[in-house]
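K.L.:
coords please:
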Amino acid sequence: MPHVVTQSCCSDASCVYACPVNCIHPTPDEPDFLTAEMLHIDPQSCVDCGACVSACPVDAIVPQAKLTEAQLPFLTINADFYKQERPPRPILAPVTPAASVSRDRQPLRVAIVGSGPSAMYAADELLTQPGVSVDVYDKLPQPHGLARLGVAPDHQKTRQVSRLFDTISAQKGFTFHLGIEVGKDITHEELMTTHHAVIYAVGASTDRELRIPGSELPGRSSATDFVAWYNGHPDHAHRTFDLSHERAVIIGNGNVALDVARILTTDPDALAETDIAPYALEALRHSSIREVVVVGRRGVAQSAFTVPEFAGLVTVPDIDVTIDRDELTLDPVTARLADTDDLPHAVAQKLQLLRHAEESPEHGTDRKRITLRYLLSPTRILGTDRVTGIEFERMDLTADGDGLVRSTATGEIDTLDAGLVLTSIGYRGVALPGVPFDERAGVIPNTGGRVLTEAGGSTALGTYVTGWIKRGPSGFIGTNKSCAQETVGNLVDDFNAGRLSDPLELPSSVPAEPSRSPLRRSKDMLSTLRRP
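P.N.:
Sure, this is the predicted structure:
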């Protein structure tokens, strides 16, 4: 009886390498790995050994016999992935060898800025080599970034990846420097003085702005701010959100939008069993919101959420998930692919789930509702002293001569009353003092993780980047593993070739052992370095 990958898959491929029969795909060497929404177990090839269960850091793999009712859709999702024609595979998935650090030089010492998944995977890749030391800096007093503060509190399994990161940080040569902000408490130049290299793994920490009239009104905020608020982020604990209206609207339909919609409509008694921030739980207990409308500018086939996220949403108890029947239409390109059974697996699965939502029976008014709307582009947020609603222009989807789907305005206007409008239309990186930045792309310019002095410029030797600040906001927690492997591989190549300057030795006044309260240590080091 096969095992099944369920919704909390992190896609870090630990299970791939643990599998003795190569039945989990796509693997990191396959072209669709970076774009896959989850990994899948082949029910015909699985030998039921359970090795993948032990390897999975988020407990996302379950034997078929132990699937809950909410997990049953994943049995079909996994099996359908293998109905597509695929090339022959080797008996075992190819393993990417760890970068080998030369021992002919001073031991490699690297600073990593940020402590989220991309930072921790980079640290792990470096620490596979003996003698390497890694200093991880983060401005927050607790580590692990979005793995802790960006995952919804009712997704406890996904949050379990932090246990893997705790194991990484316990390795010899690893030191946390928490509560230290690079650019404020310590500079890039100072890090370069005491390390062979610096890796920036700071993510994409701001939202793309929605530039329409009324966006400055109280009651309009970002979904990212709302997530940080209910997760207890120290920079957002003071925030308040008006939940007194019966309807909230979320612009954008990615996974974060679905997370927020689910939290706003879930029974607070169920949330009380999670680690949601107590002040947020109290606010949700007094919320008047009965409906959350999640709005997309394009069509159903272009939905930004992933299959596992939506499959999990439709099984949440006591919440209706519905879609406007008139908006459940396909653009010309998708319709043509559907007619020839050539739809990509993920798109076909989304359409199947969405049709199920459209066909869901009506329930009584005691149930809260998440409504998916499509083909609506926001044009104006309504209100004077605060948000009272939002105006949209209806869109139409056409295909150009190159087969690209484009959305065009129809001139038809639609409005929704709402007391809360949250935007979830993407992320972008933020420039750091002393580090090159591409304002247009919202990333640190780089090639293969090597930072460039400017987009298309020369290499800034010794400075590297990984994660969202390297490639933009794409992929999942585990995607950062292969991203970090590329960056660390290039860093080690530069070190072995002698292209990186040897750092100053740490001052003798600085303790040699790793410290979990390193603010004093770092300030002592800086004062020693700055002495004339």
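K.L.:
when you work out contacts or count neighbours from here on, use the C-alpha atoms and nothing else.
P.N.:
Fine.
K.L.:
show me where the stretch 151-300 of the chain has strands.
P.N.:
174-178, 197-200, 206-207, 220-222, 247-251, 291-295 (DSSP state E, counting those that start in this stretch).
K.L.:
so the residue nearest in space to the middle of the chain is in which element?
P.N.:
Among the residues of the chain, the one closest to the centroid is residue 476, at 4.7 Å (CA atoms, centre = their mean). Following DSSP states H and E, there is no helix or strand that holds residue 476.
K.L.:
residue 138 versus that one, what's the distance?
P.N.:
Remark: distance between residue 476 and residue 138 (CA to CA, to the nearest Å) = 21 Å.
K.L.:
and what of residue 148?
P.N.:
Applying CA to CA, the value for residue 148 to residue 138 is 13 Å.
K.L.:
please apply the same query to residue 284.
P.N.:
Residue 284 is 30 Å from residue 138, by CA to CA.
K.L.:
please apply the same query to residue 75.
P.N.:
Distance check for residue 75 against residue 138: by CA to CA, it reads 40 Å.
K.L.:
try residue 247
P.N.:
37 Å.
K.L.:
same deal with residue 201?
P.N.:
According to CA to CA, residue 201 stands 10 Å off from residue 138.
K.L.:
overlap in contacts, these two.
P.N.:
The contact sets of residue 201 and residue 138 overlap at 113-115 (CA atoms under 8 Å, 6 or more residues apart in numbering).
K.L.:
check contacts around residue 106.
P.N.:
Residue 106 touches residue 502, counting by CA under 8 Å, 6+ apart.
K.L.:
quick one: contacts for residue 484?
P.N.:
118-119, 121-122, 125, 466-467.
K.L.:
could you pick out the buried ones from the shared contacts of residue 201 and residue 138?
P.N.:
Buried subset of the shared contacts of residue 201 and residue 138 (neighbour count, 16 or more other CA atoms under 10 Å): 113-115.
K.L.:
which one of those is nearest residue 134?
P.N.:
Checking these against residue 134 with CA to CA, the nearest one is residue 113 at 10.5 Å.
K.L.:
from residue 264, how far out is that closest one?
P.N.:
According to CA to CA, residue 113 stands 33 Å off from residue 264.
K.L.:
what do you get for residue 177?
P.N.:
As for residue 177, its distance to residue 264 is 35 Å (criterion: CA to CA).
K.L.:
please apply the same query to residue 410.
P.N.:
Applying CA to CA to residue 410 and residue 264 gives a distance of 32 Å.
K.L.:
for comparison, sequence B:
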Amino acid sequence: MSACKRLLSDMRPWSFGRSRWTSRARDGMVVRGKAFSSSTCPKVCVVGGGPAGFYTAQHLIKARQDVQVDVYERLPVPFGLVRFGVAPDHPEVKNVINTFTQTAKHSRCSFYGNVNVGKDVSVGELLQAYHAVILSYGAEGNRSMGVPGEHLAGVYSAKDFVGWYNGLPSCRELNPDLSCDTAMVLGQGNVALDVARILLSPLDFLKKTDITQPALEALAASRVRRVWIVGRRGPMQVACTIKELREMATLPGTRPEMTPSDFEGVRDALKDLPRPRKRLTELMMKTALEPPGEKERERWSGASRVWGFRFFRSPVEVLADSGGKKVAAVRLAVNKLEGSGEAAQAVCTGETEDVPCGLVISSIGYKSLPIDAAVPFDPRRAIVPNSMGRVQQVLGLYCSGWVKTGPTGVIATTMNNSFDTARSLMEDLDSGKLDVSAEKPGSLRIAALLEEKGVNPGGVLRLGEDRPPGSEQGGSLWKTAGEAAERGGNAGCGAVLKPPERLGGNQRSCMTGGYF
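P.N.:
Okay, here's the model as predicted:
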């Protein structure tokens, strides 16, 4: 059985009605019906069910045989950006879900979806219920462009746009207007290239992915034929990797269109570049400057869509159409570089140019948001201040992932910094800095708190838990998801596995666009 299908078979919606969940909780039935004693084994709470949360939980469970980890997630389903941030045509990246699934199914790990920490339950209440709390809730915010007109219709953040085609519940109703000829993506990182690639990909290509059906239908009707990928610096400072650039350069039905003068002096600087940057720049120069080979010439001659990098440009204003409500163009400042290499800074020359476009997607970065007034937060760096994952001034509180470091790096980077946080926590346990001699109630207390507050999240999903009998909504949800798994077959995570786009009218009681 494929990993995707196995996870679906292990996910059960859990009714959070009065009594059934809490009565079993009071009986100590925390994980798959296995009772845990009320001994002094360390009870750790992880806030956030994405890569950072599961990597942290994984390391703790492997390193200590007595630790119990509960993972709380705001969304109904686990895995965060691996599910909702990875491009649908990159199924191989999602293979890490296999590892996370094994962690979630471990006898000393529980996953609770639909629990919004900071709203449904405070971090202070978690600290009272657990020996340690780890904040791993990622970067939910978008970095603002800070220019006039950025709130016009037709301007979207890459986070929301990616969430839309991946089925993120909060982005389900985005409905981007794709009726224009030209789109502009601001930013030149991997996410920016993902967005450009999805906008220009042939429909037959997208049909083979797990992109949501509404997004597929919208892209089928799209009139976008040109995408400019804009960055404030030059070819040697782009933030994408060679894999993403190669995918753009070989995308069927498209041809590149760049400005040769942007590459002046680049060839002479190649010898001083680190190997990864050198290979990336060489591919970019080949794509932009060299005559195409026979295969490329044939593909380019029949191409109906165009893409290209626009370097040394920064947005200064989004210009409206005659009605004053929708984007019609972006005014770009023309920059020059001062300095060299990665440290080069973009400086405005005073010149501007207006580039017509009817769709603008800002991919200039994510940022973490404060989760609770009681938790220290650095608004300038948009992180929780910490030392090796230990939150400053709050004993027993830790952080991992992007809320710890800022939104940088790939999934391996997140893995390493999450492991570092887990090691810091274990050091504090071993040294006695964290006192685990007193009993902590863990999830039993949180269940009671939510019931006392009258919070009904619309269902708590728990991996590996038996589905409660008699729940019409839960039974319907499970049946539909199970049928979708059967339709997905055994092709693994690359299969077209598309559970229904909407199950129930409440965001907190639905799953959108599949699980992977």
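K.L.:
TM between them?
P.N.:
TM-score of the superposed chains, computed with TM-score structural alignment, normalised by the length of the second structure, equals 0.74; 405 aligned residues with a CA RMSD of 2.4 Å.
K.L.:
among the contacts of residue 484 of the first structure, which pair sits farthest apart?
P.N.:
Spatial extent of the contacts of residue 484 of the first structure (CA to CA) is set by the pair 125 and 467 at 13.8 Å.
K.L.:
mind listing the helices for the stretch 201-350 of the first structure?
P.N.:
223-230, 255-265, 268-271, 278-285, 307-313, 332-339, 345-359 (DSSP state H, counting those that start in this stretch).
K.L.:
specify the angle between the last one and helix 332-339 in degrees.
P.N.:
For the pair helix 345-359 of the first structure and helix 332-339, the angle between their directions (axes from the mean of the first three to the mean of the last three CA atoms, to 10 degrees) equals 90 degrees.
K.L.:
which positions in helix 345-359 of the first structure come out as buried?
P.N.:
Counting neighbours by 16+ other CA under 10 Å, one finds that the buried residues in helix 345-359 of the first structure are 345-351, 353-354, 357-358.
K.L.:
ok so, going back, which of the strands of the stretch 151-300 of the first structure is buried the deepest?
P.N.:
With neighbours defined as mean count of other CA atoms under 10 Å, those peak in mean count at strand 197-200, which reaches a mean of 26.
K.L.:
quick one: that one to the second structure mean distance?
P.N.:
Mean deviation of strand 197-200 of the first structure relative to the second structure after superposition (mean CA distance after the TM-score superposition for the first structure): 0.4 Å.
K.L.:
chain center to that strand, what's the gap?
P.N.:
21 Å (CA atoms, centre = their mean, to the nearest Å).
K.L.:
read off where that strand ends up in the second structure.
P.N.:
Here strand 197-200 of the first structure aligns to the second structure at residues 132-135, judged by TM-score structural alignment.
K.L.:
now the strands for the stretch 401-516 of the second structure?
P.N.:
460-463.
K.L.:
and the gap between the counterpart of residue 215 of the first structure in the second structure and residue 361 of the second structure?
P.N.:
Under the alignment by TM-score structural alignment, residue 215 of the first structure pairs with residue 150 in the second structure. As judged by CA to CA, residue 150 of the second structure and residue 361 of the second structure stand 10 Å apart.
K.L.:
how about residue 339 of the second structure?
P.N.:
From residue 339 of the second structure over to residue 361 of the second structure (counting by CA to CA), the distance is 29 Å.
K.L.:
what do you get for residue 45 of the second structure?
P.N.:
Remark: distance between residue 45 of the second structure and residue 361 of the second structure (CA to CA) = 36 Å.
K.L.:
looking at those two, which is more packed in?
P.N.:
residue 45 (27 against 23; other CA atoms under 10 Å).
K.L.:
what helix or strand is the residue opposite that one in the first structure once aligned located in?
P.N.:
Aligned by TM-score structural alignment, residue 45 of the second structure pairs with residue 111 of the first structure. Using DSSP H and E, residue 111 of the first structure sits in strand 109-113.
K.L.:
mean deviation of that strand from the second structure?
P.N.:
With mean CA distance after the TM-score superposition for the first structure, strand 109-113 of the first structure departs from the second structure by a mean of 0.5 Å once superposed.
K.L.:
residues in contact with that strand?
P.N.:
Strand 109-113 of the first structure is contacted from outside by 119, 123, 132-138, 182, 191, 195-202, using CA under 8 Å, 6+ apart.
K.L.:
how about stretch 66-77 of the second structure?
P.N.:
41-49, 53-54, 57, 60-61, 108-117, 443, 460-461, 508-511, 515.
K.L.:
7 Å instead?
P.N.:
Residues outside stretch 66-77 of the second structure that contact it (CA atoms under 7 Å, 6 or more residues apart in numbering): 41-49, 57, 61, 108-116, 461, 508, 511.
K.L.:
cool, stretch 243-253 of the second structure as well?
P.N.:
So stretch 243-253 of the second structure is in contact with 190, 193, 197, 201, 256, 287, 299, 302-305, going by CA under 7 Å, 6+ apart.
K.L.:
using PyMOL, define a selection of the buried residues within those residues.
P.N.:
To isolate the buried ones among these in PyMOL, judged by 16+ other CA under 10 Å, type:
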select buried, resi 190+193+197+201+256+287+299+303+305
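K.L.:
what's the farthest-apart pair in the contacts of stretch 243-253 of the second structure?
P.N.:
Greatest spacing in the contacts of stretch 243-253 of the second structure, by CA to CA: 190 and 302 (26.5 Å).
K.L.:
strands along the stretch 1-150 of the first structure, start to end?
P.N.:
Secondary structure of the stretch 1-150 of the first structure (DSSP E, counting those that start in this stretch): strands at 3-5, 24-25, 40-41, 61-63, 109-113, 133-138.
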